[in-house]
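Engineer: Sequence unavailable; structure follows:
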C-alpha cells in the first residue's frame, strides 16, 4: 500500500511539475506567506515603506515639473548599469520619460518591500524578491505597444510590416518547438561541418563517453597530455566551436596533446546512471585510456562547469587512494562549495527537489528545455523579454552564430545522477564539508596536492565567482585564481585577439594567505587580453621537454581508433 501511495504522490507531483516547469507552487506560496505574515507584524517596516512611497511620489512629481520647465531635466532615478531597456533617445520624450521613471521608482520600492523584513527566512526572502522582479520585468513598459515609443516608431517606419514579420517569426518558432527542431539558423552549425571541426579520432567508447584524441599540429608536443572533462549539461564542442575560437585548436597549436570527453546524451534507459557512474565511466576511464595511449605517467586535467565539479571529486578520490597520475588540475567556472550558489539556488530546496525528482522519476531524466527555463529566468530581461520584443514585435530576428547554436543543442540529465548532484552537493554541500562519500569512504579537497588553476567569470549566473572563489578555503595547495570578464560561456570562450577581454590573476602559494573574494580583487594583477595565454604559460611551466607526438590511439593496448571526430555521441538529440 505504501508503494501505491508513493506512486500516486509522485505521479501527481510530476504532472504539476510538467505544467510549472519544475517550480513548486507550495514552495512559492510558503515563501510569500512567510514574507507577508512577517511584514504584517512589522509596523516599523510598513511605516518605512510608506515613507519611501511618499518620497518617491514627491521625486516623481518634482521630475515631471522640471521636465515641463526644461527639456533635458536630470532623471529622478537612473537604471541599474546592466539595464539597457531605456537607453534609446525616444525614452527621453514626454510622456515616455515619465512612464520609464515611474516604472524604475516603482521597481526600486518593491525591492525595498521584499527585502529586509525581520524574521523572514533568507531563502524565502530571495524567492519573493526574485519572483517579484520577474513579475515587474513582465510588466515593464518596454513590453507593451502603448507605452513603448521605440516600437511605435518602428511600426510607423515599416508601415506595420514589423508586426507582420514578428508574427511570422512567432509561428515559425512555435512550429519548430512543436516538431522538436532547433531555432532558426542553428542547422548551419552542425558538429563536424562548421563547429567541432578540430581533426581527431575516437579512441575509446563506453556507454557514457566517447574519448576524442586530437591530431597534433606541431612537430613536437609536451610529454604530459591534456584531458578535458566538459559538463554533460552541455555538448563538449563549446570548447571547439569555430576554428578561430576553438580552445582545442589553440592548445594543440601550443604543442599539447589534447583528449576530450564527449558525453552520451542520456534517455529513459539511463535513468539509474549515478554520480559514481559518471566518475568511473567518465574521467577515470578516460585517465586510464590517456595514460596507456600516450605512455605518460602524468597528465593535465581540466574540467568545465559541472565537469569541473566532477573532476575535483575525482582528484580528491585519487589523492585519497594514492593515485598520482594528475600533474595539474584546471577548473573552469566550476563550483566546489555550494553554500552561496547565487540565484540558481532559488530552485534548490526540499520542495523544489521533490518536484524535480518526481518529474525525472516519471520520464527518467530532466530535459534540457526544463533546465533552460530556469537559466532564462535568471536573466529574463536579456533572454526572454528583449527576445520577445525584438523578434515578435519589432520583427527583427537576431542572426544565429556558433555560441548561440551550441546553446540550443541541449542535453538531458539522468534521474539518479541529477538527484544526487542537487541533493548531495547543492542542498547538503557535502563536498565542502568533507562528507561526500566515494566507494563508502569520505573524500576531502584538502588532500589534493597538485597545483590548481581556477577560472571564474564576472557575470556568471550559473557559478557565481564569489562561490567559485571559496575553493581557497578548501585546499592548501598552490592555487592560481583568475577572474575574467564575460559570463559563464562567453568568458571561457575568450580566444587571444577577442576584443574587450581582460582578467585579474593571483597565485596563492601552498598554505599561503587567502583573501576574501572582494579583498582578493584589490591584490590581484589586472591584465588586458585573454586568460588562455596565461593558462598556456602555466601549463608549460609544469610540463616536460617536448617529445615526438604519440600515435593516434593504441591498438596494441586495446585503444584502436574507432571513428573520426567528432564521433557519434555529440550528434545525439
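Structural biologist: Thanks, I have it. Computed from a predicted model, the values in this text were never measured in an experiment. Numbering: from 1, shown residues only.

Engineer: CA atoms for contacts and neighbours, from now on please.
Structural biologist: Will do.

Engineer: Make sure residue 481 is indeed in a helix.
Structural biologist: No: going by DSSP: H, G, I helix; E, B strand; the rest coil, the assignment for residue 481 is strand, not a helix.

Engineer: Now it: closest residue in space that isn't a chain neighbour?
Structural biologist: Among residues not flanking residue 481 along the chain, residue 454 sits closest, at 4.8 Å (C-alpha to C-alpha, 6 or more residues apart in numbering).

Engineer: wait, is residue 283 part of a helix?
Structural biologist: Yes: per three-state DSSP, residue 283 lies within a helix segment.

Engineer: quick one: contacts for it?
Structural biologist: 229, 261, 311, 314 (C-alpha atoms under 8 Å, 6 or more residues apart in numbering).

Engineer: another one to put next to it:
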C-alpha cells in the first residue's frame, strides 16, 4: 500500500549541505576567536555583576509585595480567571466558534502584524497568553505600595524590558513568520542569522552590537550631510560650518545651530529632502552649525564650561568675524539647547546681548521629571559610571547609544533581533538609523557634571545653583525671545518637562508641540506632509492646560518657526559666501573632518 503524501510537503525543503558546511566551519572559527577575546577582556577587569543595581530594586519590591499578600493574591486570581477564559475560547475556536479575544495588543504594537497571530488558533493563544502575562507583571509592579519613587521607576522600567524580551515574536518556535521562512528556505535563514549574529559580536568586540541598517550604503559628506558649505573656524571642541547661500539676498541676522554632542549634527542634514539646514538656507538664513569633536582621553578634563566657552561663545565671535554681525538667532537641540540656556543665563550676567532670539528643540532645563532616562541616575550607577570613565577619560559611545535604544526596545532592539538573526535578512538602508548608530564619546569631566548637577540634583533650575566660568546662573534672567519646540512622544525629553521652561524665561515665548518623537518630530520637512503640530499663544502654568487650549495644525512646524524668527528682524543683506569677503578663510569643505571621526576610531 502506497504511503499517503503530505500535501504540505512541498512547502518544506532541506538546506543546501554545502551552505551548511561552509557556515558551520565559519561559525567555529569566528566563534572561537570571539570567545577567546571575550575571556581575555573579562580576566582583565573585575566587572560588577549588577552594574545597574537592578537586583536591589527588585528585592525591595518583593519585600513590599510580601507585606500585602492580599493585593498580590487578588492580582493572581484576576490573571488566572483571564487565562481560563482564554483556554475556553481557544477550545471553542477549535470547534468552529468565533469568540471575542480576551485581550488585544495596542494599535501601535507592530510585533503581531502577521495575520497568523489571529487566523491560527494556536498562535492566537500564544499571542493572548503573552499579552495577559505582560499585563499581569506590569500591574503587580505598578500596584506595589510604599516604594521610593526612583526604585519604583527602575523596577517598572526593567520589568518592561523583561516583558519585551520574552515576547513570542523573539523566538523561533513561537513566531509564525519565522517558522514559515524557515520551512520555505530549508533553514538557510537561521544559518544566515547565525552569521549575522557573529558579525555583530565581532563589531562589538564580544558585546552584541546589532546592525540597524546597511551602513555600507552611507558615507558622510557623500550621500548624507551634503549641504554645500565650508568649515570656517575650529578649536579643540568644535568645527564651525558656514553653509553656502542659495538666494541672492539673505536675512541680515545670521543663524547659529548648536546640536547635542551626544549625537552628531547631521541629524539636521541627513538627505536634501529632509535637511533642516538646507531648508533654512533656502529660506534666506545664513546658517552656521557647530560640529562637535568626537573626544578621546586627551579631552578628559574638558568641562561643561569649556563647551560653553569653546562652543557658542567662540562661534558667536567667529560669526561676527565672518559676517560683521554682532547679533544672531541661535538654535539649541536637546543637550545643545541646555547649553544654550546656560549660555544665555551666563550672558545675562555679563550684559552680552549678541543672542537676539533663542530656539530650543526638545530641550530640558528643569530635570525634576526627566522621564525614563532618570532610571539610570542614582548614586550607585553614577559612581560606577564615573569609575569607568576615570580609567578611559571618556564614556564610550556605545554605552550612551545602548541606553537610548533601551527606551524603545521593541523598535530599536528586538525588531532587529527578529529581522537579522531569525529571519536571516540584511537590515534595510535607512539614513536615520545610520546616524543613530554613529555614536559619540563623552568627556569624563563634562559628562559627570551634566549627569550629577542637572539630572540628579536639578541645579540648573535653581537660581545660582550652577556656576560656569565663575558666573552663577539664573535662567530667570533670560529675556530674549524664545521659541520652544517639543515633541509629544519624546522618550528622552518629555514634553511636559520641557514645557516648564515657559515659566522660567522672561522674554516673549512661543511653545509649539510637534507630533512624533525626539528625532522624527524635529526632522520633519514640510514637503513630507507628515505629523501635525499644536500651537497656543497662551502659556498657563500647567502643560495639560496648554494642550487643552491648543489648536492642532496639519504638517510640519518648520514654517511656523520661520515666520516667528524672521518677523523679529526682516532686514536683508547680500548673500554671504563662506570664506569670502569676511574675516574668516575656508578651512575645508562641509561637513568637515570632526564629524567623520567615529567612536570606534
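Structural biologist: In hand now; what should we look at? Just so we're clear, the structure is a prediction, and the values are computed from it rather than from any experiment.

Engineer: What would you report as the TM-score here?
Structural biologist: Superposed pair, TM-score by TM-score structural alignment, normalised by the length of structure 1: 0.92. Supporting alignment: 552 aligned residues with a C-alpha RMSD of 2.2 Å.

Engineer: re the thing from before, mind checking the SS state of the equivalent of the residue nearest to residue 481 of structure 1 over in structure 2?
Structural biologist: Superposed on structure 2 with TM-score structural alignment, residue 454 of structure 1 falls opposite residue 484. Three-state assignment for residue 484 of structure 2 (three-state DSSP): strand.

Engineer: okay, which residue is most central for structure 2?
Structural biologist: residue 404 (4.8 Å; C-alpha atoms, centre = their mean).

Engineer: What lines up with that one in structure 1?
Structural biologist: Under the alignment (TM-score structural alignment), residue 404 of structure 2 maps onto residue 375.

Engineer: What residues does that match make contact with?
Structural biologist: By C-alpha under 8 Å, 6+ apart, the neighbours of residue 375 of structure 1 are 344, 461, 462.

Engineer: can you give me the helices for the stretch 1-150 of structure 1?
Structural biologist: 2-20, 25-40, 43-69, 96-114, 122-138, 149-158 (DSSP state H, counting those that start in this stretch).

Engineer: residue boundaries of the strands in the stretch 351-500 of structure 1?
Structural biologist: 365-366, 413-414, 437-438, 441-442, 452-459, 479-487 (DSSP state E, counting those that start in this stretch).

Engineer: wait, residue 150 of structure 1 sits on residue 93?
Structural biologist: No: using C-alpha atoms under 8 Å, residue 150 of structure 1 is not in contact with residue 93, being 10.8 Å away.

Engineer: who's more crowded, the two?
Structural biologist: residue 150 (17 against 13; other C-alpha atoms under 10 Å).

Engineer: What's that one aligned with over in structure 2?
Structural biologist: Under TM-score structural alignment, residue 150 of structure 1 pairs with residue 177 in structure 2.

Engineer: pretty sure that match is touching residue 112, no?
Structural biologist: No: between residue 177 of structure 2 and residue 112 there is no contact under C-alpha under 8 Å: 9.7 Å.

Engineer: that older thread, ok, which of the strands of the stretch 351-500 of structure 1 comes nearest residue 423 of structure 1?
Structural biologist: strand 437-438 (13.3 Å; C-alpha to C-alpha).

Engineer: Can you provide the mean distance from the closest one to its aligned counterpart in structure 2?
Structural biologist: Here strand 437-438 of structure 1, set against structure 2 after superposition, deviates by a mean of 1.9 Å using mean C-alpha distance after the TM-score superposition for structure 1.

Engineer: Structure 2: matching residues for that strand?
Structural biologist: Using TM-score structural alignment, strand 437-438 of structure 1 pairs with 467-468 in structure 2.

Engineer: Same check on stretch 189-199 of structure 1?
Structural biologist: Under TM-score structural alignment, the match for stretch 189-199 of structure 1 is residues 218-228.

Engineer: what's the counterpart of residue 150 of structure 2 in structure 1?
Structural biologist: Checking TM-score structural alignment: residue 150 of structure 2 goes with residue 123.

Engineer: what's the spacing between the closest residue to its match other than its chain neighbours and residue 356 of structure 1?
Structural biologist: If the residues on either side of it in the chain are set aside, residue 123 of structure 1 comes closest to residue 346, at 7.1 Å by C-alpha to C-alpha, 6+ apart. Per C-alpha to C-alpha, to the nearest Å, residue 346 of structure 1 is found 13 Å from residue 356 of structure 1.

Engineer: Show the contacting residues for the residue nearest to residue 481 of structure 1.
Structural biologist: If you count contacts by C-alpha under 8 Å, 6+ apart, then residue 454 of structure 1 has 330, 331, 332, 333, 479, 480, 481, 482 around it.

Engineer: can you pick the most crowded of those?
Structural biologist: residue 333 (29 neighbours).

Engineer: That one -> structure 2?
Structural biologist: With TM-score structural alignment as the criterion, residue 333 of structure 1 lines up with residue 362 in structure 2.

Engineer: Its match reaches residue 518, doesn't it?
Structural biologist: Yes: counting by C-alpha under 8 Å, residue 362 of structure 2 touches residue 518, with 6.6 Å between them.

Engineer: any residues in contact with both of the two?
Structural biologist: Counting by C-alpha under 8 Å, 6+ apart, the residues touching both residue 362 of structure 2 and residue 518 are 486, 487, 493.

Engineer: follow-up on the earlier one: filter the contacts of residue 283 of structure 1 down to just the ones in helices.
Structural biologist: 311, 314 (DSSP state H).

Engineer: And the contacts of residue 283 of structure 1, which two are furthest apart?
Structural biologist: 261 and 314 (14.5 Å).
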